[in-house]
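[1] following is a predicted model, sequence given first.
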Amino acid sequence: MKPNYLIDIAQWRDRPGLRGIPSICSAHPLVIEAAMLRALKEGTHLLIEATCNQVNQEGGYTGMTPADFTRFVGDIAEKTGFPIDNIILGGDHLGPNPWKNLPADEAMAKAEAMIRAYAEAGFTKLHLDTSMGCAGEPVALPDETTASRAARLAAAAEDAIRGRDGIAPVYIIGTEVPVPGGALEELDTLEVTAPEAAVETVDIHRQAFEHAGAGEAFSRVVGAVVQPGVEFGNENVIPYDRPKAAKLSQSLTKLDGLVFEAHSTDYQTQDALRDLVVDGFAILKVGPGLTFALREALYGLDQIAAFLFPDARSNTLAEVTEAVMREEPANWGKYYHGSPEALRLQRHFSYSDRIRYYWPHPKVATAVEELLRLLDGVTIPETLISQYLSGSYERVRDGRVAPQAKALAIAAVDTVLEDYFAACKG
């Protein structure tokens, strides 16, 4: 099989050029388009990851299987002119999480089917996340159990691609894996992974892979998920503190050929992201931060449309999303807490951005389409951009962004992406 672009990522820090790579964890077409346009501008590869909840053999909340997602990304690449060979597809949190309410044997059987589907669909970066307990198990599992289940999934992926041409997948392992999408509660501080725990986790996984007959696959483990001390909740962000993570960073000298993968880096500053990369956290996962920026842009455009065309719609986009989220609270109900006023604020403006689960909803998608159609061909006055989309105002003024609805939405996402790509230059 062909070598994987990420196989030598641990050596990037010792040579000119990129020292890390952003991982775009989103299934929103405008986010992916914005990422492709940014990567084209930078002249780099692009890592796009789908999570087990977004995309799986049963459809996930996007309704897409891994093969569907591959085609979905390919269609956007064709539209933007992005080279398909420069796309790296990753699977994030691949494990029993979508089925953890089932007994472990059933949940793991479904997880095996999922990772096979990912591997067969051409995903070449596979994050093995078996850290959660299933029905009747404790929330956190012993490292040995987690490693054994991860090795089982790696063996399934290897079996799925045996005898095929293509690119051999690389794997990400780890037991201290943050909850997908941000913390469930407000946090003041975080416990950074102990360096000895990181080293031990890798050793336990190495043994488990050998025992499962997946020793060759372990040679393609390029990273481990640890907790560097970054996270976000509904209303706060914990910034990266280099001194607190210094010993963890130094432990990479004992993990030859590996880097650390940092989850929940959303809303960190560009300087903090750069520090993470320099310190060996070479894979920067970002997802809610991108759709948060997109939601800001869509809501700004929503207010602009309401001002320019006050009688054109029966309901604004914000009104539609509020109604749908209240009618169908499954994707936010257990994550948001407080008074009715607090819940309303969080539904729309939480850093956790649970609203992202609703963009594919038929009513919400129709409202977005109606909004963009209403503004299609409209040159939006700079003064309204200053009022409602101030983050793009200067770029509109100097001609870098067109005063058009779609361009402004993509520009909002690109503002976040720019920080990540700049940080990965070290």
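    That came through fine.
[2] only C-alpha atoms for contact and neighbour calcs from this point on.
    Will do.
[3] which residues does residue 9 contact?
    Contacts for residue 9 (CA atoms under 8 Å, 6 or more residues apart in numbering) come out as 19, 20, 222, 257, 258, 259, 282.
[4] try this one side by side with the last:
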Amino acid sequence: MHALHSIFAANKAGQQQGIYSVCSAHPLVLKAALLQAKQDHSLLLIEATANQVNQFGGYTGMLPADFIAFVKQLATEVGFNPEHLVFGGDHLGPVCWQELPAAEAMLKAEDLIAAFVAAGFTKIHLDTSMRCADDPPVLSDQLIASRAARLCQVAEENALRTNRAGSLSYVIGTEVPPPGGVSELEQGIVPTSLDSVQATLLAHQQAFVRQGLSAEVWSRVIAVVVQPGVEFDNSRVHAFDAKKANALSAFIASQPGLVFEAHSTDYQTEAAYHALVQGHFAILKVGPQLTFALREALFALAQLEQQLLPAAECSQLQTKCLELMQAKPAYWQKFYQAQDTRLSELLLYSYSDRIRYYWPEPELQQAVQRLFDNIRHLEVSQPVLHQFLPQHALPETGSELVNDPEQLVIRHIQLVLARYASACGLRYQQEQSS
């Protein structure tokens, strides 16, 4: 974690340095991130959410140890040094068990934390901000903090048990945006108030003391999640306004060892990312925009395929996606309140990208493989490729034409990652330290 702390120290010293957090379990997204970090000679922070990966497998079917082994295997395949990986656990708390009474949900959250720490995750987001079945409508800062402290103690005990005492760093917060964006943007999203941030920090400090956690453990709280004024819903993005977050930025600058972690930064402009990092939002989390880019590239290739092959030979990827999502609505039905054409539009193209939950399904994996096989056997000319993926077939640049579909998809995802890397100054950081 030393390299991560060095980035934050540089950020607090006024340098354009931060780190982006890749929140995805899709292999092509992870490959794109590994290749981007390899190209930039930078550290790479990869996080698994409690929904994706947990002690029961999550929606990926992977346990925490499986996820780390999976990412390290991908790193080996692309030639990225695994020592430059940092693994984080995101939204670790009762999020997966909110329909249960709090006592029961928190026991499962304890097991979740234990599994993540035992597997080797070192950046731990203690997220107890969500309501359980028997909770009051609004959770107090004190209740959130006491639950976070309880989970922190479990993390520390398991780190000691696995000979990794002192290796963990923590992220806290009481105003945590929901994972994956919101269903409908509220009018006038405003940044977290200073009073709220101060109350959050005080409540957590006091809760850590009551839990018997040492000052050394508190010193490893590296970030606070706040609302900087960024969010997205199915079709709109709330743009970051640095002026409205100036008070937050000034406050965190005065707090030794602490930066802000910004969630839901997907779909912001590159200028906004630079401004966020300058304002000490030194951890920029991104997830749905990466799988949105994945889907965008896959659908572009499917449209190219349809132009060059008879319908019977095509993968029918878009049709199969739509049919599968309609047949298994559990992952989207709470988020998409629409019918007919509008519903189909949301299922396929929403910024929330609920389609990301369906890529592991066998029928979609088979369709993607058929798509890739078809594209590999086609003689795709540069002007045809330019029609469907113009960013990757630019004759004026003299760049080499790539016909491999997997590489085209990865390159498309890297367009997003490169903007984050630029704002975080990761190449500069690595060059300075080498």
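    Looks like it came in fine. Small disclaimer: the values here were computed from a predicted structure and weren't measured.
[5] strands - which of the contacts of residue 9 of the first structure land there?
    Counting by DSSP state E, the part of the contacts of residue 9 of the first structure found in strands is 222, 259.
[6] list only buried entries from the contacts of residue 9 of the first structure.
    Those of these that meet the buried threshold are 19, 20, 222, 257, 258, 259, 282, by 16 or more other CA atoms under 10 Å.
[7] isn't residue 61 of the second structure up against residue 53?
    Yes - under the criterion of CA atoms under 8 Å, residue 61 of the second structure makes contact with residue 53 at 7.1 Å.
[8] more neighbours, the two?
    residue 53 (25 against 15; other CA atoms under 10 Å).
[9] which residue lines up with that one in the first structure?
    Aligned by TM-score structural alignment, residue 53 of the second structure pairs with residue 55 of the first structure.
[10] so what's the gap between the longest helix along the first structure and the chain middle?
    Longest helix of the first structure, by residue count under DSSP state H: helix 288-308. Computed by CA atoms, centre = their mean, to the nearest Å, the chain-centroid distance of helix 288-308 of the first structure equals 20 Å.
[11] what sits up against the helix or strand following that helix?
    Moving toward the C-terminus from helix 288-308 of the first structure, the next helix or strand (DSSP states H and E) is helix 317-327. Residues outside helix 317-327 of the first structure that contact it (CA under 8 Å, 6+ apart): 299, 302, 332, 347, 348, 355, 358, 363, 364, 367, 368, 371.
[12] and of those, the nearest to residue 81 of the first structure?
    Minimum distance to residue 81 of the first structure across these is 24.7 Å, recorded for residue 368 (CA to CA).
[13] ok, the closest one - how many residues close by?
    By other CA under 10 Å, 21 other residues sit near residue 368 of the first structure.
[14] so who does it touch?
    Contacts of residue 368 of the first structure (CA under 8 Å, 6+ apart): 298, 317.
[15] likewise for residue 419 of the first structure?
    269, 270, 273 are the contacts of residue 419 of the first structure under CA under 8 Å, 6+ apart.
[16] run through the strands of the stretch 51-200 of the first structure in chain order.
    Here the stretch 51-200 of the first structure has its strands, by DSSP state E, counting those that start in this stretch, at 87-94, 125-128, 170-173.
[17] what is the first one packed up against?
    Meaning strand 87-94 of the first structure. If you count contacts as 3 or more CA pairs under 8 Å, 6 or more residues apart in numbering; DSSP states H and E, strand 87-94 of the first structure packs onto strand 46-51, helix 104-120, strand 125-128.
[18] stretch 74-91 of the first structure maps to which residues in the second structure?
    The aligned range for stretch 74-91 of the first structure is 72-89, by TM-score structural alignment.
[19] please name every helix or strand in contact with the longest helix of the first structure.
    helix 29-42, helix 317-327, helix 362-375, helix 382-388, helix 405-423.
[20] of the contacts of helix 317-327 of the first structure, closest to residue 13 of the first structure?
    residue 355 (36.7 Å).
[21] please say which position in the second structure the closest one maps to.
    In the second structure, residue 355 of the first structure lands on residue 355 (TM-score structural alignment).
[22] just give the number of residues close to that match.
    By other CA under 10 Å, neighbour count at residue 355 of the second structure equals 22.
[23] check residue 393 of the first structure too.
    Quick note: residue 393 of the first structure (other CA under 10 Å) scores 19 neighbours.
[24] same question, residue 158 of the second structure
    Quick note: residue 158 of the second structure (other CA under 10 Å) scores 19 neighbours.
[25] isn't it right up against residue 114?
    Yes - assessed by CA under 8 Å, residue 158 of the second structure is found in contact with residue 114 at 6.0 Å.
[26] rewinding a little: between the helices and strands packed on strand 87-94 of the first structure, which one is nearest to residue 156 of the first structure?
    Per CA to CA, nearest to residue 156 of the first structure of those: helix 104-120, 6.2 Å.
[27] what does the match of stretch 74-91 of the first structure contact?
    1, 27, 30-31, 34-35, 37-38, 42-50, 68, 116, 120-125.
[28] now residue 365 of the second structure: closest residue in space that isn't a chain neighbour?
    residue 359 (6.5 Å; CA to CA, 6 or more residues apart in numbering).
[29] same question for residue 291 of the first structure.
    Per CA to CA, 6+ apart, closest to residue 291 of the first structure is residue 356, 6.4 Å.
[30] how about that neighbour, what does it touch?
    Contacts of residue 356 of the first structure by CA under 8 Å, 6+ apart are 288, 291, 292.
[31] just the buried members of those?
    The buried subset of the contacts of residue 356 of the first structure (16+ other CA under 10 Å) comprises 288, 291, 292.
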